[in-house]
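>>> Sequence first, then the predicted structure:
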Amino acid sequence: MLKRGLSFLLPLVGLHFFIDRFHPIYNVPELDEDDYYGNGSVRADEDIISDFKISFDKDTIEDLKRRVKDGLKRQFTPLENNFELGVNLNYLQNISEPFLNFDWRQHQYFLNTFDHYITEIEGIGIHFLRMNYPVKPGQKKFPILLIHGFPNSFWDFYKIIPVLANPSRFGYDFGGKNTIVFDVIVPSIPGFGFSEKPSKSGVGFVECARIFGKLMSRLGHDRYFIHGSSIVGSQVGSALAAIQPQAIMGLHMSDPYIDVTSSWLFMAKYYWSRSWASFVHYEYSSGLNLHESYYDRPDTLSVAINDSPLGLTAFLMDRWARGTSQNFKTHAQGELQTHYTVDELLTEVYIYWLTGTFPTAARFLYYSRNHPLGSQFSRATIGIPTGIINFPQTPHQMPYSILKLKYHNITRFVEASNGGEFAAIESWKKLSEEIFSFVELVTL
């Protein structure tokens, strides 16, 4: 009986260790160096960098609030006091009061305390924030590109931007003999926030990576770090690291996602790992459960959401709740206000509504998912130093065993004890600490 058991077990163990250690290299596909997504015929970019200020007039804000009031008259009766079937309508009605009392002028003033700029790349005006202090004695400065996710914007990083640019002010002191500081650049993805909306089809994570690489070059940075947040941010950051590995000193990501269907090996490893996890009795988080099928035809959904600020709020709140807690369905507020302030949530809603960018953000997801080179970029091997932090409440957890198939030089991997997908706001101290620790590890 023992011999029969061993004869069954030993090949399984051998197969597990073979699959675990087999790491082929997937080459980066060839990509055009340039394209044009602006209005009209192809022309050269105006490569000047201009100051930018956020400004919306009183009539625009009053129209938004009128639409909210009208929308409240048409709401239906909720079944349960939770998020089981979607956003809790009682919560949506409760949050409508702070929505209507929201002082956009005050928040606009705060947003404009950051230095905003805009420059044209591939026919699109690319908006970005930059915080860059003069170097002091004993400081070692590195440029860092922060890439936001969906459904978010540059606003995600409002807490960590000053920490990265001026760490001593916030009690951070990393870097041994030289304190590490950053020249922080935070662009808005094309069609998100205050970046212009592409006039032509096809802008997804690959094109965004190329555009952001040109942005960093225009700012005079030929070597820099990247941090990418969640699915979209890590996709763009990884594509940029694949396209320009010589320019990237290190790639840091929170909650990255790999499309395992992009490679037979990734698929085999994924399903084998799940089987092995069951065999040895440890928990394994699914990386295939994205719940994003409603973006298959983005313009249809966008007609409704772009017409109703309450519809936009409901969608965003429901999506944020799902990325914040695995127990969001049973909570009256989706646990949102346990982790964020109402002002943080509503500022994001206002940015999406006032810029009218939900449709173009949804299109970006569509073109990313259906990109002709998408699978090749998803599996393309990244050999530069890579740092990863996974937060336990994120719905698309990818384990180390899968991540190392793509990222062959993971120099720092951390499983956080708490937090969810939107770590830059919820867990900003931990995320800041990890970025500093990763850069310190790579550079010292």
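Arrived safely, thanks for sending.

>>> rest of the way, CA atoms for contacts and neighbours
Fine.

>>> what's the following helix or strand after the strand or helix carrying residue 313?
Using DSSP states H and E, residue 313 falls within helix 309-324. Going down the chain from helix 309-324, the next helix or strand is helix 336-339, by DSSP H and E.

>>> Quick check: residue 251 is in a helix.
No. Counting by DSSP: H, G, I helix; E, B strand; the rest coil, residue 251 falls outside a helix, being strand.

>>> Pretty sure it sits against residue 385.
Yes. Using C-alpha atoms under 8 Å as the test, residue 251 is close enough to residue 385 to be in contact (6.4 Å).

>>> Looking at the two, which is more packed in?
Neighbour tally, residue 251 and residue 385, criterion other C-alpha atoms under 10 Å: the higher count belongs to residue 251, 30 against 21.

>>> check contacts around residue 54.
For residue 54, the contact set (C-alpha atoms under 8 Å, 6 or more residues apart in numbering) comprises 108, 111-112.

>>> May I see those residues arranged in CSV, with distance to residue 375 and neighbour count as well?
Formatted as CSV, the contacts of residue 54 follow (distance: C-alpha to C-alpha, whole Å; neighbours: other C-alpha atoms under 10 Å):
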residue, distance to residue 375, neighbour count
108, 40, 16
111, 37, 17
112, 39, 14
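
>>> Residue 400: which of the residues you listed is nearest?
residue 111 (36.8 Å; C-alpha to C-alpha).

>>> From residue 191, how far out is the nearest residue to residue 363 once chain neighbours are set aside?
Leaving aside its sequence neighbours, residue 363 sits nearest to residue 298 (C-alpha to C-alpha, 6 or more residues apart in numbering; 5.9 Å). Between residue 298 and residue 191 the distance, using C-alpha to C-alpha, to the nearest Å, works out to 13 Å.

>>> Check it against this one:
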Amino acid sequence: MAHATSSVASITPFRANILPNAVADLHQRLNRTRLAEKETVNDWSQGAPLSNIHALVDYWSKGYDMQRLAKRLNQYSQFHTAIDGLGIHFIHVKSTHADAMPLILSHGWPGSVVEFLDVIGPLTAPTAHGGSADDAFHVVIPSLPGFGYSEKPKGKGWGLPRIARAWGMLMKRLGYDWYAAQGGDWGAGVATWMAKEHVPGLAGVHLNLPILFPPPLQGDLNDEEKGSLAQLIAYSVDKAGYAKLHSTRPQTFGYALADSPVGQASWIYEKFGEWSDSNHRPEKVLSMDRMLDNIMMYWMTDTGASSARLYSESFLTDFSPQKLDLPVAVSVFPGELFRAPRIWGDRMYSNIICWGEASRGGHFAAFEQPEIFTEEVRKGLRPLRG
């Protein structure tokens, strides 16, 4: 099993700090908010409804604890380190169980390390959360380049393959010579490329958004494949406008996200409503406080534009199916953007060790359903433990 005798020379402790003047500025901006008029439909087809955004902004201004994000993050050991010339922020929590499996978890957009805060305890201390000591993990949770407290790339080149290699270097620097990687959204892309490139020490991956698309249409698709293909088409036709903007004009709309907290909040909140397993009622699965924690991560670090640039780097090139021969575990959540069928996985992954179907949860699996997500990760990666 792996051990964690860290080489700490190039790793420095980090604490989140939300300064009073930043809070005062945020309050001033929220108080000067000019909202758009009400939508002309009675659904989400034109975007997040005015009533929802009004409620979110009102709570942010009057009810939310502006120091809550820092308080939550600072409950855990956080660090900064330079990898391949870029400063990377990460959370690192070791289990007390000696044979714990090291696991690196990667978030996506519009997520952050905040998505994983509620699964740190269950993953690292399973016996205190209904699990067995045999299911323990040491967890490493980095912020993607240009996201959160990681540094913003100054030039092009930080796509998925480079991030994958950087995560491999991070795990090596922490002393882990055997570990697994987990991810959904962009995090699934990172984990996929880690497996594709066989980064040293990687034993296998767990994906809650496997990057799998239908093969060239040769013959008939079965009913499950037809359903998944219909979901992909619906996403491409009606829900992928944000990705086109991110891929082609991150700088232009980035000015709006940098200047307006409500612009940043609504850009993220819409995705919580559209992509969660909540029937456009994200408050049912993600409280206002938890959603605003994630929104604050973007606002306080001014990473609207820098996070979007990952799309221009990798969305149309690297975020694609890859043939993998390392062990792959998959968990399909019912509220996901599209639910990839096992047959697509069999075509691309030669060593599927687990294929799970979760009972609840959507695109933000760990954020929405931390207990179910934890059990899926435990179950999916057990075969690696030997």
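Perfect, I can see it now. Computed from a prediction, not measured in an experiment: that's the story for all the values here.

>>> ok, now which ones touch the alignment partner in the second structure of the residue nearest to residue 363 of the first structure?
Taking TM-score structural alignment, the alignment pairs residue 298 of the first structure with residue 250 from the second structure. Counting by C-alpha under 8 Å, 6+ apart, residue 250 of the second structure makes contact with 305-306, 308-309, 312.

>>> can you rerun that using 7 Å?
Counting by C-alpha atoms under 7 Å, 6 or more residues apart in numbering, residue 250 of the second structure touches 305, 308-309.

>>> out of those residues, who has the most neighbours?
Neighbour max across the contacts of residue 250 of the second structure (other C-alpha under 10 Å) = residue 309, 27 neighbours.

>>> looking at it, that residue is touching residue 246, isn't it?
Yes. Between residue 309 of the second structure and residue 246 there is a contact under C-alpha atoms under 7 Å: 6.3 Å.

>>> Aligned counterpart of residue 338 of the first structure in the second structure, please.
So residue 338 of the first structure corresponds to residue 284, using TM-score structural alignment.

>>> And that match, how far from residue 363 of the second structure?
Taken as C-alpha to C-alpha, the span from residue 284 of the second structure to residue 363 of the second structure is 15 Å.

>>> Tell me which of those two has more neighbours.
Per other C-alpha under 10 Å, whichever of residue 284 of the second structure and residue 363 has more neighbours is residue 363, with 25 against 13.

>>> Which secondary structure element is home to the alignment partner in the first structure of the more buried one?
Alignment note: residue 363 of the second structure maps to residue 421 in the first structure; criterion TM-score structural alignment. According to DSSP H and E, residue 421 of the first structure maps onto no helix or strand at all.

>>> List the contacts of residue 421 of the first structure.
Residue 421 of the first structure touches 230, 255, 323-324, 391, 393-394, counting by C-alpha under 7 Å, 6+ apart.

>>> how about a cut-off of 6 Å?
323, 394 (C-alpha atoms under 6 Å, 6 or more residues apart in numbering).

>>> Tell me the spacing between it and residue 103 of the first structure.
Relative to residue 103 of the first structure, and taking C-alpha to C-alpha, residue 421 of the first structure is found at 27 Å.

>>> for residue 317 of the first structure, same thing?
The gap separating residue 317 of the first structure from residue 103 of the first structure is 20 Å, by C-alpha to C-alpha.

>>> Of these two, which one has the most company?
Using other C-alpha under 10 Å, the more surrounded residue of residue 317 of the first structure and residue 103 is residue 317, with 24 against 13.

>>> Leaving out the residues flanking it, which one is nearest to the more buried one?
In space, residue 317 of the first structure is closest to residue 87, 6.8 Å off (C-alpha to C-alpha, 6+ apart).

>>> Which residue in the second structure aligns with the one you found?
Counting by TM-score structural alignment, the partner of residue 87 of the first structure is residue 48.

>>> Surely its match forms part of a helix?
No. Looking at residue 48 of the second structure with three-state DSSP, it is coil, so not inside a helix.

>>> That one contacts residue 269, doesn't it?
No. Contact criterion C-alpha atoms under 6 Å: residue 48 of the second structure and residue 269 do not qualify, at 7.5 Å.

>>> Quick check: neighbours shared by the two?
Between them, residue 48 of the second structure and residue 269 share no contacting residue, judged by C-alpha under 6 Å, 6+ apart.

>>> Could you tell me how far the alignment partner in the second structure of residue 61 of the first structure is located from residue 272 of the second structure?
Aligning on TM-score structural alignment places residue 61 of the first structure opposite residue 23 in the second structure. Distance of residue 23 of the second structure to residue 272 of the second structure, given as C-alpha to C-alpha: 24 Å.

>>> of these two, who's got more company?
residue 272 (26 against 14).

>>> Pull the contacting residues for that one.
residue 282.

>>> And it? What does it align with in the first structure?
Using TM-score structural alignment, the partner of residue 272 of the second structure in the first structure is residue 320.

>>> which stretches of the stretch 201-350 of the first structure form strands?
224-229, 248-254 (DSSP state E, counting those that start in this stretch).
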